[in-house]
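In: sharing a model prediction with you, sequence too.
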Amino acid sequence: MNKVGVIGAGAWGTALACAMQRAGNEVLLQAYEPEVAEAINRSHANPIYLPNTNLNPNIRATSDLIDIIGSDVILMVAPAQHVRATCKALRPIWKKGTPLLICAKGIELDSGLIMSEVVGEELPDVEIGILSGPTFAIEVANALPSACTLAMKEMDRAMIMAKVVGSSRFRIYASDDIVGAQIGGAVKNVLAIASGMASGKGFGDNARAALITRGISELTRLGVAKGAKPETLMGLSGMGDLTLTCNSMQSRNFSLGVALGHGEKLEDILKVRKAVTEGVFTARSVCKLAASLHVDMPICKAVNRILNEGADINEVVDDLLARPFREEI
């Protein structure tokens, strides 16, 4: 049995704790709020972030980051914009040789760095893996069949780690494309907001299908420019995650887009949400990264204009639809 530590007791961190426990591991889940850790230990539930879900009593929780350091493997499930600060806190206490699996999906706002680059700056000697795929937290927590990509620098290490975290209900597919596994997970959040806006505006299924398909094209262009393998972006952590997130109200990003399409204000939507909607932050950082790599991403730019530049949603849609016809590539 391996000791697995999970940093971040939001919905996804809690669901991953469930998956790790079912895989036969001893699991310790770290929560930033002491009351969340207390609820998990006392009532075996996380009513704030994953309500109406019973947790296995063998999943223990703590609010102290240092308690995680004794783990054989650690999963980083802090929100993407908090990963650097979490790594800074871990640096003086990190146990050499402990692999860190990054489960946060996003691109850092100020730097435009993907999560492996952020971790590499703060914990330069750590062995990094990326765990990403089309997974809604509630379904993973309830042991519904799911699958993920686990990418590490060396394929044999990815295969070894897959046996630690995977199970029959949480299937793991190994990869050595760390960059590709991250680009898909980050960009799909922005595209899901666009898909939600299309639904909220009542544009129909044809428009959403076209948007998702052109979104895959944007995602792939950025990934390849960053050094990813195109086939990774057609897999679970790319097209798979995008397809899931762009088509369901379970997605925080899609549902936010729907609300925007209905005419609600962004600040009003976020005001009542406890969980982080990563695409709101990632829209700006994706555009920053795309500009640095000279990659054209019109859908992501459109979302960023609406979210962060105060652009009118109807005008932005009209601008997108008025783009010149071009060859499909």
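Out: Looks like it arrived, so ask away.
In: rest of the way, CA atoms for contacts and neighbours
Out: Will do.
In: can you give me how far stretch 99-114 is from the chain middle?
Out: 9 Å (Cα atoms, centre = their mean, to the nearest Å).
In: before we move on, what about stretch 208-215?
Out: The answer for stretch 208-215 is 20 Å, by Cα atoms, centre = their mean.
In: what sits up against that stretch?
Out: 191, 194-195, 198-199, 242-243, 246, 299 (Cα atoms under 8 Å, 6 or more residues apart in numbering).
In: how about a cut-off of 7 Å?
Out: 191, 195, 198, 299 (Cα atoms under 7 Å, 6 or more residues apart in numbering).
In: N52: which of those residues is nearest?
Out: Nearest to N52 among the contacts of stretch 208-215 is S195, at 28.0 Å by Cα to Cα.
In: my guess is that closest one contacts F254. True?
Out: Yes. If you go by Cα atoms under 7 Å, S195 and F254 touch, sitting 6.4 Å apart.
In: what about the spatially most central residue of the chain, which SS state?
Out: Nearest residue to the geometric centre of the chain (Cα atoms, centre = their mean): K105, 2.9 Å. Per DSSP: H, G, I helix; E, B strand; the rest coil, the secondary structure class of K105 is coil.
In: now swap in the one 5 residues further on and tell me
Out: In three-state terms, and counting by three-state DSSP, D110 is coil.
In: that one: neighbour count?
Out: 10 (other Cα atoms under 10 Å).
In: in contact with the closest residue to it other than its chain neighbours, which residues?
Out: In space, and not counting its chain neighbours, D110 is closest to S285: 7.5 Å by Cα to Cα, 6 or more residues apart in numbering. Neighbouring residues of S285 by Cα under 7 Å, 6+ apart: 107-109, 112.
In: including neighbour count and distance to A225, could these go into TSV?
Out: Formatted as TSV, the contacts of S285 follow (neighbours: other Cα atoms under 10 Å; distance: Cα to Cα, whole Å):
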residue	neighbour count	distance to A225
I107	31	15
E108	23	18
L109	18	19
G112	20	14
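In: in a markdown table: the residues you listed, plus distance to M234.
Out: Formatted as a markdown table, the contacts of S285 follow (distance: Cα to Cα, whole Å):
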| residue | distance to M234 |
| --- | --- |
| I107 | 20 |
| E108 | 24 |
| L109 | 26 |
| G112 | 23 |
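In: and here's the other structure:
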Amino acid sequence: MIFIMGAGAFGTALAISLAQDGNVTIWARDALHAEDMGRHRENRKRLPGVPLPDQIEVTSDLHRLSPANTVLLAIPTQKLRAALHTHASKLAGATLVACCKGIELSTGKGPVQIINEVLPNAKAAILTGPSFADDIARNLPTALTLACADDAIGEALQQELTTPNLRLYRTTDVIGAELGSALKNVMAVGCGTVIGAGLGESARAALVTRGFAEMGRMATALGASAETLSGLSGFGDLVLTCGSQQSRNFRYGFSIGQGEVFDSAVTVEGAATARAVRDIAHAQSLDMPITNVIASLIDQELRVDQAMDMLLSRPLKEE
């Protein structure tokens, strides 16, 4: 039995895909939300129009959860630590797969690092890569990265979580997978800002390219493999989120470029991550000009025209 903690769009989409091969339980924090999903057989709040297969049970109670279960944590990174503390007695010793992307603002840690810190006896992994919830829920194909420090556990998870529309590639480079999936959100905010401000497709392409260079610079400095950043969890997800309005981070950046207020009810991992990355880069003396500018735009310390002037007036150098 696979448990998915988190009844948002992505958690629901993963459940729909995994239900092709067996029973899945979705846990919702809100009992009313769980009841509504169970009654209508649809996540009307987060993924409307997509029916839930009969193999999916929705609950707000973790009473059936045991250490023998694989638990997918589809919980925003900034809320992950609190959820793990709250349900520590149920999750201790289980196999926990983070399905969130970001860096914790208060500590600078990624999802697997948070799991290892709060629940050191759990077996931790991360599932990430180019994946929009709507695509997965409608059984459209994609490929993802499954990163686990223990390759034997990673191989077992790869077999368990692969579905007809989800092809999983595994790696032991957890740091690379965490950072690739987190840093691409920052660049997606930047690309949304570029398009929202009407700066053009050429500017977006330039930002993606130079942003990817920044991603690699930070990741390798923190112990990741450059090869991981060039894979699905880094470059693959970067391409997806920097070019589509389906990306919440892109839409958030687009609103900045347009000078509009973004819906505060929508989770935007890239906002907190940009601030966290700026702090890490400063502490590590890393040159991250695009990230710094995006963080300043998010904090309303710069206007878009000022941000572009800062980037374009930097000293010329070799690529």
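Out: Good, I have the coordinates. All figures in this text were calculated on a predicted structure; none of them were measured in a lab.
In: picking up where we left off before, distance check, the equivalent of the residue nearest to the centre of structure 1 over in structure 2 against V112 of structure 2.
Out: Counting by TM-score structural alignment, K105 of structure 1 lines up with K101 in structure 2. Distance of K101 of structure 2 to V112 of structure 2, computed by Cα to Cα, to the nearest Å: 10 Å.
In: corresponding residues in structure 1 for the longest helix along structure 2?
Out: In structure 2, assigned by DSSP state H, the helix with the most residues is helix 174-196. Under TM-score structural alignment, the alignment places helix 174-196 of structure 2 onto residues 178-200 of structure 1.
In: for the matching stretch, the distance to its chain's centre please.
Out: Counting by Cα atoms, centre = their mean, stretch 178-200 of structure 1 comes out at 9 Å from the chain centroid.
In: now that stretch on structure 2. Mean distance?
Out: Between stretch 178-200 of structure 1 and the aligned residues of structure 2, the post-superposition mean distance stands at 0.6 Å (mean Cα distance after the TM-score superposition for structure 1).
In: and the strands in the stretch 1-150 of structure 1?
Out: Remark: strands assigned in the stretch 1-150 of structure 1 by DSSP state E, counting those that start in this stretch are 3-7, 26-30, 45-46, 50-54, 60-62, 73-76, 100-102, 128-132, 146-152.
In: helices or strands next to the longest one in the packing?
Out: Contacting strand 146-152 of structure 1 under the criterion 3 or more Cα pairs under 7 Å, 6 or more residues apart in numbering; DSSP states H and E are the following elements: strand 128-132, helix 155-165, strand 170-175, helix 178-200.
In: and those, which is most packed in?
Out: helix 178-200 (a mean of 29; mean count of other Cα atoms under 10 Å).
In: that helix versus strand 170-175: what angle between them?
Out: 130 degrees (axes from the mean of the first three to the mean of the last three Cα atoms, to 10 degrees).
In: after helix 178-200 of structure 1 comes which helix or strand?
Out: Where DSSP states H and E defines the elements, the next helix or strand beyond helix 178-200 of structure 1 is helix 205-226.
In: report the buried residues of that next one.
Out: Within helix 205-226 of structure 1, the residues that count as buried by 16 or more other Cα atoms under 10 Å are 208, 211-212, 214-224, 226.
In: quick one on the thing from earlier: distance of the residue nearest to D110 of structure 1 from S111 of structure 1?
Out: 8 Å.
In: alignment lookup: V304 of structure 2 to structure 1.
Out: Using TM-score structural alignment, V304 of structure 2 pairs with I313 in structure 1.
In: would you check that that match makes contact with I306?
Out: Yes. Between I313 of structure 1 and I306 there is a contact at 6.1 Å, judged by Cα under 7 Å.
In: what about the residue nearest to D241 of structure 1 when sequence neighbours are not counted, neighbour count?
Out: Spatial nearest neighbour of D241 of structure 1, excluding adjacent residues (Cα to Cα, 6+ apart): P134 at 3.9 Å. Counted with other Cα under 10 Å, the neighbours of P134 of structure 1 add up to 21.
In: contact partners for the aligned residue in structure 2 for P134 of structure 1?
Out: Under the alignment (TM-score structural alignment), P134 of structure 1 pairs with P130 in structure 2. Residues counted as contacts of P130 of structure 2 (Cα under 7 Å, 6+ apart) are 144, 232, 236-237, 240.
In: cool, K3 of structure 1 as well?
Out: So K3 of structure 1 contacts 25-27, 71-73 (Cα under 7 Å, 6+ apart).
In: could you measure it against S63 of structure 1, distance?
Out: The value you get for K3 of structure 1 to S63 of structure 1, if Cα to Cα is used, is 17 Å.
In: on that earlier part again, a markdown table for the helices and strands packed on strand 146-152 of structure 1, including distance to G263 of structure 1?
Out: Supplementary listing: those in a markdown table, determined by distance: least, Cα to Cα, whole Å:
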| stretch | distance to G263 of structure 1 |
| --- | --- |
| strand 128-132 | 32 |
| helix 155-165 | 42 |
| strand 170-175 | 38 |
| helix 178-200 | 8 |
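In: for E139 of structure 1, which of those is the nearest?
Out: Across those, closest to E139 of structure 1 is strand 170-175 (Cα to Cα), at 10.4 Å.
In: quick check, nearest of the contacts of stretch 208-215 of structure 1 to I172 of structure 1?
Out: L191 (24.6 Å).
In: aligned to A61 of structure 1, what sits in structure 2?
Out: Looks like A61 of structure 1 aligns to V58 there (TM-score structural alignment).
In: also E26 of structure 1?
Out: Checking TM-score structural alignment: E26 of structure 1 goes with N23.
In: again, but for K288 of structure 1
Out: By TM-score structural alignment, K288 of structure 1 lines up with D279.
In: report the distance from the helix or strand containing its match to the chain centre.
Out: Taking DSSP H and E as the definition, D279 of structure 2 sits inside helix 269-284. Helix 269-284 of structure 2 sits 15 Å away from the centroid of its parent chain (Cα atoms, centre = their mean).
In: give me the angle between it and helix 174-196.
Out: Helix 269-284 of structure 2 runs at 120 degrees relative to helix 174-196, counting by the same axes, to 10 degrees.
In: now the angle from helix 269-284 of structure 2 to helix 201-221?
Out: Using the same axes, to 10 degrees: helix 269-284 of structure 2 against helix 201-221 is 50 degrees.
In: mean per-residue distance, helix 269-284 of structure 2 versus structure 1.
Out: Looks like 1.4 Å for helix 269-284 of structure 2 (mean Cα distance after the TM-score superposition for structure 1).
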